[in-house]
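Participant: Take this sequence and fold it.
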Amino acid sequence: MSPGLFTFGETMGLVAADGIGPLGHAKSFSFGIGGAESNVAIGVARLGGEATWLGRVGPDATGALIASRIAAAGVRTLAVTDESFTGLMVRHRRSGEFAQVDYHRAGSAGSRLSPADVPAHELQDASIVHVTGITPALSGTARAAVFQSVETARAAGVAVSVDVNFRAKLWSRFDAAPVLRDLVSRADIVFASPEEAELFVDPGDVAANLAELGPAEVIVKDGGRGCSALIEGVRLSKAALSVTVVDPVGAGDAFVAGYLADRLAGAAPEERLTTAIATGAFAVTVPGDCEGAPTRDDLAALIGDDVRR
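Facilitator: As a prediction, the model looks like this:
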C-alpha cells in the first residue's frame, strides 16, 4: 500500500429518526455509523486515495457493523476490540433547519483509546496523519493518544492535519480552548469554522491568527458562505455551491476529505479548495454521515470534469 492518510478516533452507531419533527413523533428509524475521523477516511477512499482508520469498538453487533462498513468503503480498518460497549448517538431533525444529536458514549470502547493503541510505524509511514478536536475531549488516555501520535508524526516529517471540531456536549469552551490551541500549534494543516477558531484566537482575521500558531495551511470552513484559506502565505477563497440540502450532517468532514484527498494526489491549493467545496456540497444532498461521500465521477457530474484525477 502506498502512503496515504492515517486517522483514528471514535466511530459510533447512529440511530436516526426518519423524517422531520419531534423525536416522539418519529414513525421509523434507520441505523448506521458515524464518526468524524472515519467519515474523512471514507471520503478520501471514495476519491481514490489510500486511507487507514483505527479505533476501539465494543464486542457487540454495533462494533462489528462499524468495522465492516468502514472496510467495505475501501478504508484499511484497524478495529481494536474493547470489553466496553460501542458508543451510540441518536439524531433527529426537529425542523428543516436544525438537527439534534444526543450522545451515549461516556465510558465507551472508543473513549478508552490509549497511546499504546496507535502503532508508531503507522504514523511514520503515512503521508498525512489526521486528528480532530473530538478525541481529546473523550478521556485522558484518548487525549494522550492524540498528542503522542502528533509528536511521533512530526518527528518523522509526516504532515499533521487537525480539524478543530469543537463539541460543546463533550467539554466546555473553557476546558477545550487551551487544549485545542496546543493541538493546532503542532499542526501543518488546520481546519476550523470561524466560531471554533475564536475559542482560542482573536476574532477578525481568523486565518492569519491561526497561521500565527504555526500551521502552514489554514482553511476556514464557513458553511453556506464557502471557505477562505491562508496556504503557505497565499490567501484563497471559494464560494459555496448552490445545492438542495437534504441532510447537513457530515458536510464538514466531507470538505476535509476533499481537501486532503487532493493534497495526497499532489493538487495545487486552489484545486484542493475546489474539490473540498464540491465534496461538502455533494454530501449534504444525501442522508447520513458518510453514506453520501462522493466519487470523482460524482463530483464531475456536479461541477465538471476538472475534478477527475
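Participant: From here on, just use CA atoms for contacts and neighbour counts.
Facilitator: Noted.
Participant: need the helices for the chain, in chain order.
Facilitator: 36-46, 61-72, 120-125, 140-155, 173-185, 194-197, 206-211, 251-264, 269-283, 296-303 (DSSP state H).
Participant: Check the ones you listed for me and report the most buried one.
Facilitator: Greatest average neighbour count among the helices of the chain goes to helix 36-46 (a mean of 29), per mean count of other CA atoms under 10 Å.
Participant: Can you spell out which helices and strands pack onto that helix?
Facilitator: Applying 3 or more CA pairs under 8 Å, 6 or more residues apart in numbering; DSSP states H and E, we find helix 36-46 packed against strand 5-8, strand 51-57, strand 128-132, helix 251-264.
Participant: Compute the inter-axis angle for it and helix 61-72.
Facilitator: Per axes from the mean of the first three to the mean of the last three CA atoms, to 10 degrees, the angle that helix 36-46 makes with helix 61-72 is 30 degrees.
Participant: so how far is helix 36-46 from its chain's centroid?
Facilitator: In terms of CA atoms, centre = their mean, to the nearest Å, the centre of helix 36-46 is set 7 Å apart from its chain centre.
Participant: could you give the angle of that helix to strand 128-132?
Facilitator: 140 degrees.
Participant: One more, so I can put them side by side:
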Amino acid sequence: MSRPDVLTFGETTIALRGGGPLRPGGTLGVSVAGAESNVAIGLARLGHTVRWAGAVGADEAGELVLRTLRAEGVDVSGASADEGGAPTGLTLTEPELPEPPGLPGLPEPTRVPGLPEPTRVHHHRAGTAGSRLRACSVERAFTAAPPRVLHLTGITPALSRSARSAAALALRLAAEHSALVCLDVSFRSRLWSAQEASAVLREWAPSVDVLIASVDELPLCLPPDGPDDPGVRAKELLSLGIGEVVVTLGAAGATAYAEDGSSLHAPARAVRAVDPAGAGDAFAAGYLSALLDGCDTAGRLERAVTTGAFAVAARGDWEGAPTRAELGLLSAAAGTVLH
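Facilitator: Predicted coordinates:
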C-alpha cells in the first residue's frame, strides 16, 4: 500500500439540511458532514491521496458516509463500522429564513447582500459510533501506510476518552514515522469546556508542526492571562516548538507566523457569501494542499483563502470544494502583505 499524502479521522455524520425553518415542516436534503472528512474531500478534489479512518455505525447512514467519501476519491480502507450497535451521528441544519417561494403574490424573505443566511445547527452525537472511535483502529490505519501528514482537529478529542486516546496515539505515531502534524483547533463549546480543551491542546502543542486557529482559539493553546495580541500569542506558540501558526480572521483573511519571526497576511477573496459551513475546513485543505505541493507561505495562504472562498460561496459543508482546475476561477485581486 502506497504512502498517502494525508491521514485524518474523526466523526462524520449524516447531514440533513432544511430548505427553511424545521418547525413548520418542509423538505430536507441529505448529505454527510464532518470537519475531518470535509478536509479529506477538499484535498482529494485537489488531487492528493487521503485516507479517512473514522468510525461509523453498521447502518444505512454509515454506508452513505463511506459511499460518499469513496465517490470523492477518499480512501476509507482504514474506517471501521461499530459492532456494538452504536448509530451514525446526525446533524440537522435549518436556515432561519425560508427559500424564496417564487410564487406570484407572495413576498420573498429579506436577504442582506454579502452576508450568509443565519442558520441553526442541531447535533445528535451522544453515544454514536464516531464518538467510540478506538485507538487500535487508528493505529492500524496509520501503520498500514504511514502518511506524509497527519491532520487532527480539536473536535475528535472532545468526543470521548477513547477518541482522545486515539488522537494522542496518532500524535505519537506521527513522531515515530516522521509525519508532519497539522492541528486545526476547531473548538466546540458544546462538546467540552475551554478548560478541558486547553489542558489537551497545551499538551499537544509541542508535537504540532502547523497550527490553525482563529483569534479566539489561540488562548486555548497557551496558559491563561496572556496578552490579547494574536501576533504575541503566535510567537509564544512558536517558542513551544510549533513550526508555523496560521491565524484565521474570517472576512479579514488569515495571517501566518513563522519560526523566523516573520508574518504574512492574505486578505479574504471577495465572493457572495451563501453558507459559512465548512469554510474553515476548506481553508485547512487548501493550506495543506499547497504545503504538500512545496509552495512557500504566500502560496499556501493564497490557496487557503481561495478554497475557503469557494466554500462560503456554495451551500453545504464540502460540496463547493474546488478541483485543482477550478482554483483559478477566483482571481487573486488582492495580494499578500509581508511584515
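Participant: on that earlier part again, so can I have CSV of the helices of the first structure showing distance to Asp82 of the first structure?
Facilitator: CSV is the format used below for the helices of the first structure (distance: least, CA to CA, whole Å):
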stretch, distance to Asp82 of the first structure
helix 36-46, 18
helix 61-72, 9
helix 120-125, 20
helix 140-155, 14
helix 173-185, 26
helix 194-197, 32
helix 206-211, 37
helix 251-264, 26
helix 269-283, 31
helix 296-303, 36
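Participant: Out of the ones you listed, flag the one nearest Val243 of the first structure.
Facilitator: Val243 of the first structure lies closest, by CA to CA, to one member of the helices of the first structure: helix 269-283, at 6.6 Å.
Participant: in the second structure, what residues pair with the closest one?
Facilitator: Helix 269-283 of the first structure lines up with residues 297-311 of the second structure when matched by TM-score structural alignment.
Participant: By how much does that stretch deviate from the first structure on average?
Facilitator: Taken over the aligned residues, the distance from stretch 297-311 of the second structure to the first structure averages 0.5 Å (mean CA distance after the TM-score superposition for the first structure).
Participant: how near is Thr119 of the second structure to Leu191 of the second structure?
Facilitator: Relative to Leu191 of the second structure, Thr119 of the second structure is positioned 19 Å away (CA to CA, to the nearest Å).
Participant: do Glu94 of the second structure as well
Facilitator: Going from Glu94 of the second structure to Leu191 of the second structure by CA to CA gives 20 Å.
Participant: which one of these two has more residues nearby?
Facilitator: Glu94 (20 against 17; other CA atoms under 10 Å).
Participant: Give the aligned equivalent of the more buried one in the first structure.
Facilitator: In the first structure, Glu94 of the second structure lines up with His92, judged by TM-score structural alignment.
Participant: from memory its match sits against Leu23, does it?
Facilitator: Yes: the pair His92 of the first structure / Leu23 is scored as a contact, 6.1 Å apart, by CA atoms under 8 Å.
Participant: who touches both of these two?
Facilitator: Ala17 (CA atoms under 8 Å, 6 or more residues apart in numbering).
Participant: measure the residue most central in space within the second structure to Ala213 of the second structure for me?
Facilitator: In the second structure, the residue lying closest to the centroid (CA atoms, centre = their mean) is Asp281, at 3.0 Å. As judged by CA to CA, Asp281 of the second structure and Ala213 of the second structure stand 11 Å apart.
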